[in-house]
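[1] only geometry, no sequence info:
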């Protein structure tokens, strides 16, 4: 049996596989296991070093000839919503997000399947079963939360919970220096609400309220349309050879 410790984590390298973002490129990842009592501390350190979490695995790109994937984190305390973002907040003012421990439900999976079938039918997650989804949510040794977004009910201001159908869900890790958005999905019938943007804005507000400086968004790939939204949330920092550096870009 292999034992993993905080002092000497073991890292592994995947075999090359086609890159999902840049045609003609091949990706490789370096990864390690996040298990045991020290997993939250290790997750903090690795996330600050450009890793992402998937279940009990922390990984980051290790491609031989490409450095297009860049880790991005929003500076929550300095963030100011653009005019378009303020419209998104207003458009979703009838929603309330309830945060609780990472526990899957059939209602979540039903929404998850609708989202995948509408937006990512040919993606790598398209064949995930209800058990696969449960593992994605539950298989964590860090402080992982589920935020469910529903329409406000008459008692929302008392209980803090919305009522009605589930409209959007975010799976996120709470860390010492911020929140890391692991995965989010929403009802594709409400595309005009810009729910993906709204959930990021909600995470920024939650981080700021908790006094946490960062919201980690994962990887931005310059030139990839599906990743372009990540550089709209300013100010932010990108992880490069000299560490985290402020990235200047005009938000819209």
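    All right, it came through fine. All values derive from a computational prediction rather than experimental measurement.
[2] Going by C-alpha atoms from here, please, whenever you check contacts or count neighbours.
    Fine.
[3] if we look at the helix or strand harbouring residue 183, which residues are touching it?
    Counting by DSSP states H and E, the element that carries residue 183 is strand 178-186. Residues outside strand 178-186 that contact it (CA atoms under 8 Å, 6 or more residues apart in numbering) are 52-54, 111-112, 115, 167-174, 195-196, 203, 207, 212-218.
[4] again, but for stretch 187-206
    With CA under 8 Å, 6+ apart, stretch 187-206 has contacts from 74, 76, 79, 85, 88-89, 91-92, 111, 114-115, 118-119, 167-168, 170, 179, 184-186, 214-215.
[5] what do you get for stretch 120-132?
    By CA under 8 Å, 6+ apart, stretch 120-132 touches 106, 109, 116-117.
[6] How much space separates residue 74 from residue 88?
    Using CA to CA, to the nearest Å, one gets 18 Å for the distance from residue 74 to residue 88.
[7] er, residue 246 I mean
    Taking CA to CA, one finds residue 246 at 25 Å from residue 88.
[8] More neighbours: which of those two?
    Taking other CA atoms under 10 Å, residue 246 and residue 88 do not tie; residue 88 has more neighbours (19 against 16).
[9] Can you mark which positions in whichever strand or helix holds that one are buried?
    Using DSSP H and E, residue 88 falls within helix 83-91. The neighbour-count check on helix 83-91 (16 or more other CA atoms under 10 Å) flags 85, 88-89 as buried.
[10] adding another structure so you can compare the two:
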């Protein structure tokens, strides 16, 4: 029997576990490893096919008799900020995002813990240690970066850097056709700033400057409060059985 070459991805299926988005449902995932010098092009192909990345794993739902999870990407060139988006941008005009190599810091982890404790204390990531966080950030073979958001200071126009404590962080993959927001978090005490929305708006502008047509937001689940914010960025494309399909309105959201 012939052996597959090392560069050929092999896919695996997880056992059923409780669905984090819909009650009385169970989820299964198909996954593969993203390692070696082929990891970035493979991540491109898989993301375009509805996969998400976590560390050096690419995965997508493979649930029995359920297709509620829909891959979503924002159409950068067609996107126009709404009135509420413009308010968020104006509210955060004193904040600057700066991209760095994927290196974890103690300051990032402290903010990450504050965010989890305030927003996702019962979630699957609630027990992540500083080592777990470090692995989430730096255990990658793909083109990824950490975007830190800080306030603009008096010397920012000279240094190009924000000043003061980090207020929000996004872990982002750069793909051939867009930016994929792997994970983001922010200071939970600054709820009035809508920093989650601001980071998405900032990534849309970053993709536009780079000439990239999409910002990938992961999965949207109709009826899940955790996913409702993704419906606010239109137009977007959803990955359907027939391929990526433009969506201009989302009923019931």
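    Received it, and whenever you're ready, just let me know what you need. None of these values were measured; they are calculated from a predicted model.
[11] rewinding a little: just the buried ones from the contacts of strand 178-186 of structure 1?
    Neighbour counting by 16+ other CA under 10 Å classes 52-54, 111-112, 115, 167-174, 195-196, 203, 207, 212-218 among the contacts of strand 178-186 of structure 1 as buried.
[12] Now do the contacts for residue 24 of structure 1.
    residue 18.
[13] before we move on, what SS does it have?
    Put simply, residue 24 of structure 1 is coil when judged by DSSP: H, G, I helix; E, B strand; the rest coil.
[14] That one -> structure 2?
    Here residue 24 of structure 1 is matched to residue 24 in structure 2, going by TM-score structural alignment.
[15] And the most centrally placed residue in structure 1, how far from residue 217 of structure 1?
    Nearest residue to the geometric centre of structure 1 (CA atoms, centre = their mean): residue 181, 2.3 Å. Counting by CA to CA, the gap from residue 181 of structure 1 to residue 217 of structure 1 is 6 Å.
[16] for structure 2, longest helix please?
    Scanning structure 2 for the longest helix, with DSSP state H as the assignment, gives helix 195-210.
[17] Show me where structure 2 has its strands.
    Along structure 2, the stretches classed as strands by DSSP state E are 12-13, 17-18, 26-27, 29-33, 52-54, 57-61, 69-75, 95-100, 144-151, 163-174, 178-186, 214-221, 236-240, 243-247.
[18] Can I get the ones you listed in CSV including distance to residue 39 of structure 2?
    Listed next are the strands of structure 2 as CSV, based on distance: least, CA to CA, whole Å:
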stretch, distance to residue 39 of structure 2
strand 12-13, 17
strand 17-18, 27
strand 26-27, 26
strand 29-33, 8
strand 52-54, 11
strand 57-61, 10
strand 69-75, 21
strand 95-100, 20
strand 144-151, 11
strand 163-174, 12
strand 178-186, 15
strand 214-221, 18
strand 236-240, 22
strand 243-247, 23
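[19] Which of the ones you listed sits closest to residue 6 of structure 2?
    Nearest to residue 6 of structure 2, of all these, is strand 29-33, at 11.3 Å by CA to CA.
[20] Superposed on structure 1, what's the mean shift for the closest one?
    Comparison of strand 29-33 of structure 2 with structure 1 after fitting gives an average deviation of 0.1 Å (mean CA distance after the TM-score superposition for structure 1).
[21] Pull the residues that contact that strand.
    Residues outside strand 29-33 of structure 2 that contact it (CA under 8 Å, 6+ apart) are 9-15, 56-63.
[22] Near residue 234 of structure 2, how many other residues are there?
    Residues near residue 234 of structure 2, counting by other CA under 10 Å, number 21.
[23] who's in contact with it?
    74-75, 79-80, 247-249 are the contacts of residue 234 of structure 2 under CA under 8 Å, 6+ apart.
[24] Quick check: it vs residue 76 of structure 2, distance?
    Distance of residue 234 of structure 2 to residue 76 of structure 2, computed by CA to CA: 9 Å.
[25] same deal with residue 55 of structure 2?
    Counting by CA to CA, the gap between residue 55 of structure 2 and residue 76 of structure 2 amounts to 26 Å.
[26] Excluding sequence neighbours, find me the nearest residue to residue 74 of structure 2.
    Closest residue in space to residue 74 of structure 2, ignoring its immediate chain neighbours: residue 236 at 4.3 Å, by CA to CA, 6 or more residues apart in numbering.
[27] Not counting sequence-adjacent ones, nearest residue to residue 51 of structure 1?
    Among residues not flanking residue 51 of structure 1 along the chain, residue 60 sits closest, at 4.7 Å (CA to CA, 6+ apart).
[28] quick one, what contacts that neighbour?
    Taking CA under 8 Å, 6+ apart, we find residue 60 of structure 1 in contact with 29-31, 50-52.
[29] go on, residue 154 of structure 1?
    Per CA under 8 Å, 6+ apart, neighbours of residue 154 of structure 1: none.
[30] quick one: the counterpart of it in structure 2 from residue 160 of structure 2, how far?
    Alignment note: residue 154 of structure 1 maps to residue 154 in structure 2; criterion TM-score structural alignment. From residue 154 of structure 2 across to residue 160 of structure 2, the span is 11 Å (CA to CA).
[31] Then residue 149 of structure 2?
    Relative to residue 160 of structure 2, residue 149 of structure 2 is positioned 12 Å away (CA to CA).
[32] swap in residue 7 of structure 2?
    40 Å.
[33] ok, now residue 9 of structure 2?
    According to CA to CA, residue 9 of structure 2 stands 41 Å off from residue 160 of structure 2.
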